[in-house]
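K.L.:
A predicted structure for the sequence below; I have some questions about it.
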Amino acid sequence: MFWFYDPTYILLIPAILLAMYAQFKVQSTFSKYTNVRNRYGYRAYEVARRLLNEAGLYDVSIEMIPGSLTDHYDPRSRVLRLSQTVYGSDSIAAIGVAAHETGHAIQHANGYIPLKLRNAIVPVANIGTNISWPLLVMGFIFGLTQLIDIGIILFSAVVLFQIITLPVELNASNRAIKLLESGGLFMRDELYPARQVLNAAALTYVAAAFASIMNLIRLLILRDRRD
């Protein structure tokens, strides 16, 4: 019945397929190169610590956190957090992830503008994530155009966040490859698998941004039809 009444759902099919492919790609690529060891024997946290020190970021600490691929850099507490599957691993996949998060720490220290913009809109994007859809659902059910408009505005902040995230993540991955190459931490033939891991991870952000954009287009069409 939803398909009959709302043909705009068809706009989401490419986004759903891309998201499924991106998730498959990142999991399969990470699993593949988890079994390929760094020939120098470095572990992920050791690589991260060395890269941070070379960048002069001695005050950025490294912590291990639960989960798999939950790795992130926290700019507020200046802590690089590596997941259990990454922290003590000497695999190329794990080291690539650790180097990527180190790239974020260096972005923060250097005042990378896209990162500043992303951090600035995080509060609004969080509000949009939590509130936009309840407002939109109520607006469409009860025919309240003002609620629909507010929901679309808040969801637009989420879309903007996803778009700004793309250059931030791509830049962090590029920094990671350069750091691994210039730091003598990888042999040259190990850079390719590391790049494959990071490219697969980047695809998930592309998929998320594309899905958000298609959702926004769909909402605008529905809003126009409501008028």
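P.N.:
Cool, the structure landed.

K.L.:
rest of the way, CA atoms for contacts and neighbours
P.N.:
OK.

K.L.:
and the residue positioned nearest the centre of the chain, what is it in contact with?
P.N.:
Residue closest to the average C-alpha location in the chain (CA atoms, centre = their mean): residue 205, at 4.9 Å. Residues counted as contacts of residue 205 (CA atoms under 8 Å, 6 or more residues apart in numbering) are 162, 165-166, 169.

K.L.:
Looking at those residues, which are in helices?
P.N.:
162, 165-166, 169 (DSSP state H).

K.L.:
in the protein, which spans are strands?
P.N.:
61-65, 72-74, 79-83 (DSSP state E).

K.L.:
most packed of the ones you listed?
P.N.:
Mean neighbour count, computed with mean count of other CA atoms under 10 Å, is highest for strand 79-83 among the strands of the chain, reaching a mean of 22.

K.L.:
Which secondary structure elements does that strand sit against?
P.N.:
strand 61-65, strand 72-74, helix 92-110 (3 or more CA pairs under 8 Å, 6 or more residues apart in numbering; DSSP states H and E).

K.L.:
For the last one, list every residue counted as buried.
P.N.:
Applying a neighbour-count criterion of 16 or more other CA atoms under 10 Å, one finds 92-108 buried in helix 92-110.

K.L.:
here's the one I want to compare it with:
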Amino acid sequence: MYPFFYDSTMIILIPAIILAMYAQSKVKSTYAKYVRIPSKKGYTGADAARAILDKNGLSDVNIQHIGGVLSDHYDPRTRVLRLSDQVYRGTSIASSAIAAHEVGHAIQHAKSYAPLIFRNAIVPVVNFASNLSWFFIMAGLIFAGMQSLLDIGIILFTGAVIFQIVTLPVEFNASSRALSELESVGVLTREEIPQSKKVLNAAALTYVAATATAVAQLIRLLLIRDRRR
């Protein structure tokens, strides 16, 4: 057998790797473009988030400023929306779009959106299983007579793949909610909505790429397992 990281099954990962590289480039270039375009109404990301939260009866959800770039997220455990500096203070189209997307997750949480509830529930298990999976996978590959270790590793890794797949409807739905709220609350004008959609679509592509990579890796592992039998 070829060394694990250089065997013939690597070709399966190439399309996913290319997609991931494109997605990262796309989200950076799109964000860089629209973070420089101020919105006509001048809402900061924090203002936009507060307006949408209050409209949806979520005045008890706090908004916090955090460091980093594109580190924005909603924490369902503490019901806190955390926005990075350019989003929190920025008045750009990108700032409003990203803030509204994260509010979309808060709305999902409040409405018990099933895919989000399921994803949040499996996070601890998936994190543990994903880290442990590679120990079993590598052990199963190194020790030819211990096929069961490889099987266990693949089963554990499948959990990470399921997590990525479930993440897709969660992210797409949050973006859909964001675009609807941005216009209905009046944060952005109707003419600015297509621009904000470009920001959110670029971000969504990164999740598609992550899912494609995880699925490709799982298929590769299954082929390696079957070839060793």
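P.N.:
Perfect, thanks for sending it. Bear in mind that the values here come from a model prediction, so they are computed numbers and not experimental data.

K.L.:
Could you get me the TM-score between them?
P.N.:
The TM-score (TM-score structural alignment, normalised by the length of the first structure) is 0.97; 227 aligned residues with a CA RMSD of 1.3 Å.

K.L.:
Redo the strands of the first structure as a markdown table? Include distance to residue 45 of the first structure.
P.N.:
Shown next, in a markdown table, are these (distance: least, CA to CA, whole Å):
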| stretch | distance to residue 45 of the first structure |
| --- | --- |
| strand 61-65 | 7 |
| strand 72-74 | 13 |
| strand 79-83 | 8 |
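
K.L.:
Tell me which of the ones you listed sits nearest to residue 226 of the first structure.
P.N.:
strand 72-74 (41.4 Å; CA to CA).

K.L.:
need the helices for the first structure, in chain order.
P.N.:
Under DSSP H, the first structure gives helices at 2-5, 12-34, 44-54, 84-87, 92-110, 113-142, 145-182, 188-226.

K.L.:
The fourth one vs the second structure, average distance?
P.N.:
Compared with the second structure after fitting, helix 84-87 of the first structure has a mean deviation of 1.3 Å; criterion: mean CA distance after the TM-score superposition for the first structure.

K.L.:
With stretch 133-142 of the first structure instead?
P.N.:
Averaged out, stretch 133-142 of the first structure is 1.1 Å away (mean CA distance after the TM-score superposition for the first structure).

K.L.:
And for stretch 152-161 of the first structure?
P.N.:
With mean CA distance after the TM-score superposition for the first structure, stretch 152-161 of the first structure averages 0.4 Å from its match.

K.L.:
Report the aligned residue range of the second structure for that stretch.
P.N.:
Using TM-score structural alignment, the residues of the second structure aligned to stretch 152-161 of the first structure are 154-163.

K.L.:
so what corresponds to the residue nearest to the centre of the first structure in the second structure?
P.N.:
Match for residue 205 of the first structure (TM-score structural alignment): residue 207.

K.L.:
That match and residue 77 of the second structure: what is the separation?
P.N.:
As judged by CA to CA, to the nearest Å, residue 207 of the second structure and residue 77 of the second structure stand 22 Å apart.

K.L.:
Likewise for residue 99 of the second structure?
P.N.:
18 Å.

K.L.:
what does residue 108 of the second structure give?
P.N.:
Going from residue 108 of the second structure to residue 77 of the second structure by CA to CA gives 13 Å.

K.L.:
Residue 201 of the second structure too?
P.N.:
On the measure of CA to CA, residue 201 of the second structure and residue 77 of the second structure end up 27 Å apart.

K.L.:
repeat for residue 195 of the second structure
P.N.:
From residue 195 of the second structure to residue 77 of the second structure the distance is 32 Å (CA to CA).

K.L.:
Same check on residue 219 of the second structure?
P.N.:
34 Å.

K.L.:
Which one of those two is surrounded by more residues?
P.N.:
Taking other CA atoms under 10 Å, residue 219 of the second structure and residue 77 do not tie; residue 219 has more neighbours (16 against 7).
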